[in-house]
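1. Everything below, folded, please.
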Amino acid sequence: MINMADQLALLPHQCGVYRFLNKDGNVIYVGKAKDLKKRVLQYFTAGRNLSVKTRRMVSQVQSLEYTVVETESDALLLENNLIKTIQPRYNILLKDDKTFPWICVKDESFPRVMQTRRMIRDGSLYFGPYTSVYYCKQLLQLLHTLYPLRTCSLHLVPQAIAAGKYKKCLQAHIGRCKAPCTGEESAQDYDGYIRSVVSILKGDVASVRKILEEQMQTAVRTLNFEQAQKFKEQWEALTRYQARSVIVSPRISDVDVFSLVVDTPSSMAFGNFLRVSGGAVIQSLNVKYKLQIEEDPAAVLSLFMAGMKEQQGGLSREIIVPFLPEAIPGNNKVHVPKKGDKQTLVSLSMRNAGNYRTEQLHLMESRDKRTVREQKTQKMLTRLKEDLRMNVLPLHIECFDNSNLQGSHPVAACVVFRNGIPSKKDYRHFAIKSVEGPDDFASMTEVVTRRYSRLQSEGSPLPQLVVIDGGKGQLSAAFNVLDGLGLAERITVVGLAKRLEEIYLATDRTPLFLDKNSSSLRLLMQLRNEAHRFGITFHRKKRSAGFTRSALLDIPGIGPRTMEKLLGHFGSLKQIALATEEELARIVPAKLAVKIKEFTVNQGTGS
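-> Next up is the predicted model:
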């Protein structure tokens, strides 16, 4: 077997494509070069300032292969084909748009025009790809509005049509198709529609509009006004379609525009491709590349152009770019405009590439932040599981807190955390129903019973951890309920006391003290504080409503309906107390207005 040193010595000073192979014989990198020997030796020359990724790649190279070609253009195209076929690990990874929709004109008798996501090389014509499915469908709808194209999948060969195998469908009856399946439309007429469709899809809207104008004038001269109106409607639809394109300049025709923005920190390159026809931008496409090793922007631009040439089935004769590529894939005229409309067009493409770069980097940053946050949460929950001696990770945690004022208006709150963050849609309030007076233990018993008996009956998921705001007494009340429901083995329940932030376990008399900076304790305190906030807000609201109701109902002559009428008009008890007798008399009888005023003055409610 020839070693690497011998292979390097035998490389020719010719244009070609080289391939690096690893110890398993797999191609890990494909490259092109004007001079194979000079380019490949750059990787293995001592003292070269190579990046970490490139050094890693070179360390894996065990052998190389190369192919000599005639021109740089041939080398570029061969490199592009090999990268797509082999997909080497260290080459630029093109995030291609193979899933984008295309418009296909089938190679068949009476061709169909339809949307597809698969390009089959069967002689059919493909136009696209379109980055917007909505735009693709709108364009198809326009074409079917302009021309009576068939939508069926029948095999319309002349023999089958002559034999009368087919019948008219609904599309033919409503005038959207001229029934070529029954021989009512000739292949010659239908092919005329297809030629116009292909012209529109290629961007030649002006010539189709001119044909429609001539047909409209001919129909008018022959007094066929109904047909002239149809031609006019088609002309207007085509005009609206063209108006949606970005007008560049009527002097610019059949030009392709390429631009490229390289983001070195992320090792990414972002490209934009514009196709201009008849002075209008008829196609725009963004692509992104992952640069595995350092690449000159000119080389990346060459690869971008080669890829688009293969994808589009060819490029326009004239190509404008912000800087010259390393090689040109064909005999196209490539230049860098310095001023005028073409320079404006390059600026437009560069702006699109820059916007695409910003958008993609933002998405990547968001994904990275989410990943870091998820890793941090996973670590925190794992620590909590270990600290509380749990068997499972506490992905679903619930916390309970009681609130009352000397036993009046007792309420409770349940807050829910999923994956370490609040799940506010799952929060619940509880109005205590069976407890009289300030009895925290009985209130906790009622709330926990109501919560988990309901979850059991509904078959809803149960939490792995329940946190009780309180000490040993509240914890015992909650644990006894769970034990009675048969859930004590499935749910871990702990109590968090406020004074020293000690943690009580249901199965251990000795409290657990965690480090004040522990992520486990911080999470439990966040749960407790959130439950307290949620509960106290509900308690204040209920207490305020109860005070308003009781104060008004204590006035002789006021019942629930009158109270609702007063509150509905004035909004609150304070506003009722501030109102004059005349204002009150507009809502209730004058005698009752006097009583209300006397009552509020005596009670001092207006203060």
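2. make it CA atoms for all contacts and neighbour counts henceforth
-> Fine.
3. any idea which element L348 lies in?
-> helix 340-387 (DSSP states H and E).
4. by contact count, what packs against that helix?
-> On a contact count with 3 or more C-alpha pairs under 8 Å, 6 or more residues apart in numbering; DSSP states H and E, helix 340-387 meets strand 255-263, strand 268-277, helix 519-553.
5. how does it look with 6 Å?
-> Under the contact criterion of 3 or more C-alpha pairs under 6 Å, 6 or more residues apart in numbering; DSSP states H and E, helix 340-387 touches strand 268-277.
6. residues in contact with the strand it packs on?
-> 203, 253-263, 281-291, 349, 353, 357 (C-alpha atoms under 6 Å, 6 or more residues apart in numbering).
7. Could I get the buried residue list for stretch 378-388?
-> Neighbour-count burial for stretch 378-388, counted by 16 or more other C-alpha atoms under 10 Å, picks out Q378, M380, L381, T382, R383, L384, K385, L388.
8. same question but for stretch 161-180, I mixed them up
-> I161, Y166, Q171, A172, R176, C177, K178, A179, P180.
9. to compare against the first, here's another:
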Amino acid sequence: MDTLEKKLEQVPRKPGVYLFRDEKNEIIYVGKARLLKNRVLSYFRGEPSDPKTSVMISHIRDVEWIITDSETEALLMENNLIKEYTPRYNVRLKDDKSFPFIRITSEPFPRIFITRTVEKDGSRYYGPYTDVHHVRKLLRILHRTFPLRTCRYKLDEATIKAKKIPLCLEYHLHNCEGPCQGLISENDYNTMVEQVIRFIEGHTEETLNVLAERMQEAAKRQAFERAARYRDQIRVIRKSLPRQNVVHTDFEDRDVIGMAVSEETAMVVLFRVREGRIIARETFTLQQTGNRTRNELLKEFLRSYYSETPFIPREVFCELEDEKELFEDFLTAQAGKRIYVITPERGEKARLLTLARKNADMMLKDLMLHRIKRDLQPGKMVQALQEALNLVAPPMLIEGFDISNIQGTHIVASCVVFENGRPRKSDYRKFIIRDLDHPDDFAAMSQVIRRHYSRKLEEKGKLPDLVLIDGGKGQLNVAKQVLDELGLHHLPVIGLAKRLEDVFIPGYANPQNIPKTSPALYLLRRIRDEAHRFAITFHRKRRDDAMVKSILEDIPGIGPKRKAKIFSVYPSVYEMMKDNEKEIAKKTGLSVTLVSEMIAYIRRYSPMDAEKRGKV
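-> As a prediction, the model looks like this:
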């Protein structure tokens, strides 16, 4: 950590962006600060504000920074870096990459359609929208109102002059103006596209006025068929408009943002107010919130959401407590026009903001209630397993066991826990099998079952609804015998054989008839495979550490005392290799030269992968 401490001393007192890297040299967090030094050092002074920050700090191995001219520039750069690297510990919109957008392509005679991927190809994107049904309805209205092409042909001047593309059915149904045959000029087509853009942005009255003027002009020229088409377009738009009163008589465009926060989740409701009417309500869930305050999460949302949408209204209503000027400058840079962040305190505007917050509170309560119901109600795989095994109650809590060894050395066992069909890794357990120096899966299984459930009974821990043993009838009978001896006769236990994946139940000679494609068998396989993965990972680590310990005995200058000193500081060689030579020497009291020789020897002769152990 000496290297990190020296770097922290060099952090400048200037605005900019800082990046934290972990032991794998991956970026795990990106932040911005008005004074980099104060902000970065705050992570390493005093107690962390929440458990998530504490875990993040424990993984920090390096820090980088980028100096900017202003805090606004730092905010813009922070946003770009978060989008590029998607750091693990940054707050982000839940499933933000799957939200639908409306895309208007950047090509001659542009097309308009729904997409879930944003590409840097010059196209214009509108969204993100959280209600895909609303987006599809909007697109249907657009295509009925504005005869834009839906084909994927590449239209250029040469293709149109040569008339290579024939007119399709859409033209004859009056859903397209026939740009492929040059029946509409590119200027007229682009004018129609601009109307579409204004319509998407919520300026419906402006669109209606333009269509009404064109209808009158067509009627004066006695182009009654075209005038009737404009009339029908006006009717479609008016029918689609939300039936609500004007909420503001100033007819200003604005976004109104309300937020509700719980311990692990935040819900955001955004009202799109256009021309004085609420035309849409979008809801967003923020994940990885930790114990951040409402104000901090609101800043994260403003940065994340408005970096993705091309249209930002002139006013944004929200309850931002500080740095309003900073975010006004940020939004202004994004929009290319002056944007104001406002917290109204009285009148209709304040009531609208309160309405958004109440909606967010209601949506958050619904989400929490849904999660509670989901956790209490058994999933489909759990229900299928209950039916397949004829259990009295659904196996909401399942514990799976596996044994791992090679030729009887370093025998270990694992216990994995699944709750309602999902792994609960915080309850996983590893076991070192004692007093057994030869391969004996039966004895190993007997020992781990006895140790695990004896402790459960002693600590009055929660017992599982089902115990899964990785093995056939032999391992199953041993586990059942131990459970009976402990007085756990009622605890259901089954075995899953590896070769044919047969399911065995105590008291039955033949395996259960569970179809190979059954969700129940899929869940059992998943638990068995997870137990095997967890056990074999632990076994490999113990084997590698043991081999490296024997290698230490062959290194000149590393005797029993120095070896004992090393392992009094580091629990394993794996942990030691995370530090550099100077740090190891400082902690163990060995000379840097001896440590350097030891590291070189380990890398040369150790079975461990050097990259996995870290670079010195």
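10. tm score of chain vs chain?
-> The TM-score (TM-score structural alignment, normalised by the length of structure 1) is 0.60; 405 aligned residues with a C-alpha RMSD of 3.5 Å.
11. For ChimeraX, write the select line for the buried members of the contacts of strand 268-277 of structure 1.
-> In ChimeraX, this line selects whichever of the contacts of strand 268-277 of structure 1 come out buried by 16+ other C-alpha under 10 Å:
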select :203,253,254,255,256,257,258,259,260,261,262,281,282,283,284,285,286,287,288,289,290,291,349,353,357
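12. before we move on, back to that, please identify which of the buried residues of stretch 161-180 of structure 1 is nearest to L505 of structure 1.
-> Of all the buried residues of stretch 161-180 of structure 1, L505 of structure 1 sits closest to Q171, with 74.0 Å by C-alpha to C-alpha.
13. what about L148 of structure 2, distance to I599 of structure 2?
-> 68 Å (C-alpha to C-alpha, to the nearest Å).
14. neighbour count winner among the two?
-> L148 (25 against 17; other C-alpha atoms under 10 Å).
15. For the nearest residue to the more buried one once chain neighbours are set aside, list the residues it contacts.
-> Spatial nearest neighbour of L148 of structure 2, chain neighbours left out: C176 (5.5 Å); criterion: C-alpha to C-alpha, 6 or more residues apart in numbering. Residues near C176 of structure 2 by C-alpha under 6 Å, 6+ apart: P147, L148, R149, E170.
16. Please, which helix or strand holds the alignment partner in structure 1 of C176 of structure 2?
-> Using TM-score structural alignment, the equivalent of C176 of structure 2 in structure 1 is C177. Here C177 of structure 1 sits in a region with no helix or strand, counting by DSSP H and E.
17. cool, Q575 of structure 1 as well?
-> helix 573-578.
18. corresponding residues in structure 2 for that helix?
-> So helix 573-578 of structure 1 sits over no part of structure 2, by TM-score structural alignment.
19. so what does the following helix or strand past that helix touch, helix or strand wise?
-> Using DSSP H and E, the helix or strand that follows helix 573-578 of structure 1 in sequence is helix 581-585. Packing partners of helix 581-585 of structure 1 (3+ C-alpha pairs under 6 Å, 6+ apart): helix 590-603.
20. Would you agree L487 of structure 1 falls within a strand?
-> No - counting by DSSP: H, G, I helix; E, B strand; the rest coil, L487 of structure 1 falls outside a strand, being coil.
21. and the gap between it and V466 of structure 1?
-> For L487 of structure 1, the distance to V466 of structure 1 - C-alpha to C-alpha - is 11 Å.
22. With L291 of structure 1 instead?
-> 49 Å.
23. and if you look at G278 of structure 1?
-> In terms of C-alpha to C-alpha, G278 of structure 1 sits 69 Å off from V466 of structure 1.
24. ok, now Q242 of structure 1?
-> Applying C-alpha to C-alpha to Q242 of structure 1 and V466 of structure 1 gives a distance of 64 Å.
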